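Visitor: No letters, just coordinates:
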């Protein structure tokens, strides 16, 4: 397997640090707003990478954080006149609601910055002790000029660097490029006790602390959007290497932007579509298939026309797999009700079956080669479409042969088609994560679940406000349509279909 390493700017053979295991860290969202399609791209890309490693037999530890203390969060909280905690809880919950339809792996570790303040303080102390950081008036800064390899990831020289996003110009710093590890408390901001007084962590130090806590000083893969290369990932490398002298991440992977009319989709530019808006028109499987149809390092230009085309493609894939299921069901029925004869190797149908088996194996090998070549999902999809076409041909032949011949050869036909069908479904669903389910039914199910949550929230609020008439009306109305609700002692409510 070869992956494009941003650090070396070339494709490199993937060799895990520990045999049979992969440790990967991907920067997650800053939770001050709903995520847009551009935010969703790394979520899908690195989910597929983790799935593929599992498919190849690796034990995967995958960490993706939530940044739940940040200038943008504080600004949003002040605008809405609520606590930062209320903002972060709202948008973390929204993150899970919005990504649920994307079929993301459930075993991803998702630490929050606020849960790792002690680890952040520890690494900051270590940087001061090692001579790479300094404290001024309760603020702690990393001394960029002390780290000789600064700029290596982004391929820039310190003398030529322009100050990137989130690098504050503060007069008290020794150098404009020095970045904050710890920020002194300001009025109206969340804060924690530290050796330098009350304050909060800087942005970059957070990921260094969390990746080390869950993956160690050295791990296999660090990923994120290409907009994070500088300054965020550049600063992470500087902090982690100077604090603990490990290698930090061995491979650096970055996905390209989602664009609209050639411009990057972003909240700051105002040219974005929230993921939840898109999911109101298309299923999560359509969104996922749309994202993986372009190589992860290339930009994707978003349009609703392309999304409609992706929907049609997915519909055709689902129809084909439904057809294979029907053919298999028919063959299985014949197996259960007939005395089967042994098939001779000279039989022409047997020869066709052998050729089909070889083609199926070839499709699997081509899929692996595509995914091994820097996670080339468009090429992997191409092999899947080729396999679907071949299976359609096989189904055509099965449907045309006589019932007698089909009956005689049903066991072999079923075995071969079933093996090809299973391998195909594993590649589509388990590796690429696109579920072959009826979109309309899935959409209705998701809508029903959301409506139930809304009704239960309205009823809960009614009970808190002692509006028992409305509370009882909702309960009795739900019972009439077959939904029984139960109020628990802890204040929560469960429901069951009766």
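Guide: Structure's in. What do you need? In this text the structure is predicted, and so the values were computed from the model without any measurement.
Visitor: from here on, contacts and neighbour counts on C-alpha atoms
Guide: Will do.
Visitor: Isn't residue 331 up against residue 414?
Guide: Yes - look at residue 331 against residue 414 with C-alpha atoms under 8 Å: they come within range, at 5.8 Å.
Visitor: Use this one as the comparison:
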């Protein structure tokens, strides 16, 4: 089975052939840490960590880097509004990001470079670009000269005129061309800054990723990934400055871009005010429900986030965990991932097909209850689900989890269930029905089965 990926650079699905199978390199753009991330920011983290997991299954060495942007004008503004030092803002929200990713089942990257720890590399890259005629200094700024790079616009498929017309470019007298972008800019005393040949200042956003990927992955990397909203200008500018800084070498051989999230049909945007904060969603819903929704659509397609999608995801996972609960007394051996399931993921991360196959494995496992096939069926089902980060919980615990602050007391519920069972045994059905109604009022559903009485949160 060969991995095939849609390469945004060539606009087609291609066989993935790394430069060095013993050291496959993957770089994904991470967060700017000035606040909690919204659910749309979580999609690339989930998708491309899954890609890294898949790469590790097929290549002996993989280096996955996902950066932290910890110097940025939004960070400066957040620090100003809060009255806190800038480092307090970045440390807090970088830690929150890592915690939220862990709760979401996202594998940590091998390397997590921070922009502020790569200032010497950023300055050195600026100096190389100036020396080679691809950048220039003006009024304590360093700017990339887009006219010096003939292929500018190839990644995004835009002409220079279209990019100038469609981009929010800063009109500045020190620019040779309106599309020239900042590599380094001056800092006032109240802003973070570092000494440089052009005065005290700080890096532009684009060159941070170029310097960090060069430092940890090399001049040419195998895969660069991120949201489609970053394709222009961020990734386009990365290509230009990295290619020119490395004497014309290819910067990234494969470019992957995930589609954007909409919220009940509308574009999710901070400016519109309809973003959903991941940190808050994780307190309201089981993390696997959120993960399921983020993976249910193909990563390159837009994904609509809605209450309906969340309910459907919860219902599906309830059904799958119900199968595991029915098979709780069956030992599942270590089982290889079913070939057709893994093949679907190797086909440009085709998670819709993978989830359809997973539903089939769940049905097979359900039908196996009480038969000699149960052990293998459960093992195959779990092996597939675990590969995409699902069904890691104990089945009973899944049904008893509650939203943060919901106030459900499991010990109290267990006591009521035991009291109801005792009432039924004594043929006091009126009391048993009274307890059922009391539990229903607490949003608890009870189920009588051959294995005994079970309860779960929700209807």
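Guide: That came through fine. This is a predicted model, so every value here is computed, not measured.
Visitor: hmm, back to that, of residue 331 and residue 414 of structure 1, which one has the most company?
Guide: In this view residue 331 of structure 1 and residue 414 are compared by other C-alpha atoms under 10 Å, and residue 331 has more residues nearby, 22 against 19.
Visitor: Roughly how far does that one sit from residue 355 of structure 1?
Guide: Summarising the geometry, the distance separating residue 331 of structure 1 from residue 355 of structure 1, computed by C-alpha to C-alpha, to the nearest Å, is 20 Å.
Visitor: same check, this time on residue 58 of structure 1
Guide: Distance, residue 58 of structure 1 to residue 355 of structure 1, using C-alpha to C-alpha: 31 Å.
Visitor: Now do the same contact list for residue 380 of structure 2.
Guide: When contacts are counted by C-alpha atoms under 8 Å, 6 or more residues apart in numbering, residue 380 of structure 2 touches 335, 336, 337, 338, 361.
Visitor: which of these map to contacts in structure 1?
Guide: Retained in structure 1: residue 338, out of the contacts of residue 380 of structure 2 (criterion both residues aligned by TM-score structural alignment, their matches' C-alpha atoms under 8 Å).
Visitor: tell me which of the contacts of residue 380 of structure 2 is nearest to residue 49 of structure 2?
Guide: Residue 49 of structure 2 has its nearest neighbour among the contacts of residue 380 of structure 2 in residue 337, at 18.0 Å by C-alpha to C-alpha.
Visitor: Is it correct that that closest one is in contact with residue 384?
Guide: Yes - here residue 337 of structure 2 lies in contact with residue 384, judged by C-alpha under 8 Å, at a distance of 5.3 Å.
Visitor: The stretch 251-400 of structure 1: helices as residue ranges?
Guide: 275-279, 284-292, 304-337, 348-372, 377-400 (DSSP state H, counting those that start in this stretch).
Visitor: Correction: the previous question concerned the stretch 101-250 of structure 1.
Guide: If you assign secondary structure with DSSP H, counting those that start in this stretch, the helices in the stretch 101-250 of structure 1 sit at 117-129, 203-215, 234-244.
Visitor: Minimum distance to residue 62 of structure 1: which of these has it?
Guide: The closest approach between residue 62 of structure 1 and any of the helices of the stretch 101-250 of structure 1, judged by C-alpha to C-alpha, belongs to helix 203-215 at 8.9 Å.
Visitor: which bit of structure 2 covers the closest one?
Guide: Under TM-score structural alignment, the counterpart of helix 203-215 of structure 1 in structure 2 spans residues 205-217.
Visitor: before we move on, the earlier item: take the helices of the stretch 251-400 of structure 1 and lay them out in JSON lines including distance to residue 184 of structure 1.
Guide: Rendered in JSON lines, the data for the helices of the stretch 251-400 of structure 1 read as follows (distance: least, C-alpha to C-alpha, whole Å):
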{"stretch": "helix 275-279", "distance to residue 184 of structure 1": "35"}
{"stretch": "helix 284-292", "distance to residue 184 of structure 1": "41"}
{"stretch": "helix 304-337", "distance to residue 184 of structure 1": "46"}
{"stretch": "helix 348-372", "distance to residue 184 of structure 1": "47"}
{"stretch": "helix 377-400", "distance to residue 184 of structure 1": "46"}
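Visitor: Deepest-packed of the ones you listed, please.
Guide: Comparing the helices of the stretch 251-400 of structure 1 by mean neighbour count (mean count of other C-alpha atoms under 10 Å), helix 284-292 comes out on top with a mean of 24.
Visitor: about what we covered before: would you list the helices of the stretch 101-250 of structure 1 in JSON lines and tack on mean neighbour count and distance to residue 11 of structure 1?
Guide: Output for those, formatted as JSON lines (neighbours: other C-alpha atoms under 10 Å; distance: least, C-alpha to C-alpha, whole Å):
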{"stretch": "helix 117-129", "mean neighbour count": "19", "distance to residue 11 of structure 1": "32"}
{"stretch": "helix 203-215", "mean neighbour count": "23", "distance to residue 11 of structure 1": "24"}
{"stretch": "helix 234-244", "mean neighbour count": "23", "distance to residue 11 of structure 1": "20"}
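Visitor: could those go into CSV alongside distance to residue 167 of structure 1?
Guide: Listed next are the helices of the stretch 101-250 of structure 1 as CSV, based on distance: least, C-alpha to C-alpha, whole Å:
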stretch, distance to residue 167 of structure 1
helix 117-129, 18
helix 203-215, 10
helix 234-244, 11
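Visitor: Looking at those helices, which is nearest to residue 321 of structure 1?
Guide: The stretch from the helices of the stretch 101-250 of structure 1 with the least distance to residue 321 of structure 1 (C-alpha to C-alpha) is helix 203-215; that distance is 39.6 Å.
Visitor: helices or strands next to the closest one in the packing?
Guide: In terms of contacts (3 or more C-alpha pairs under 8 Å, 6 or more residues apart in numbering; DSSP states H and E), helix 203-215 of structure 1 is packed against strand 21-26, strand 59-64, helix 117-129, strand 179-184, helix 234-244.
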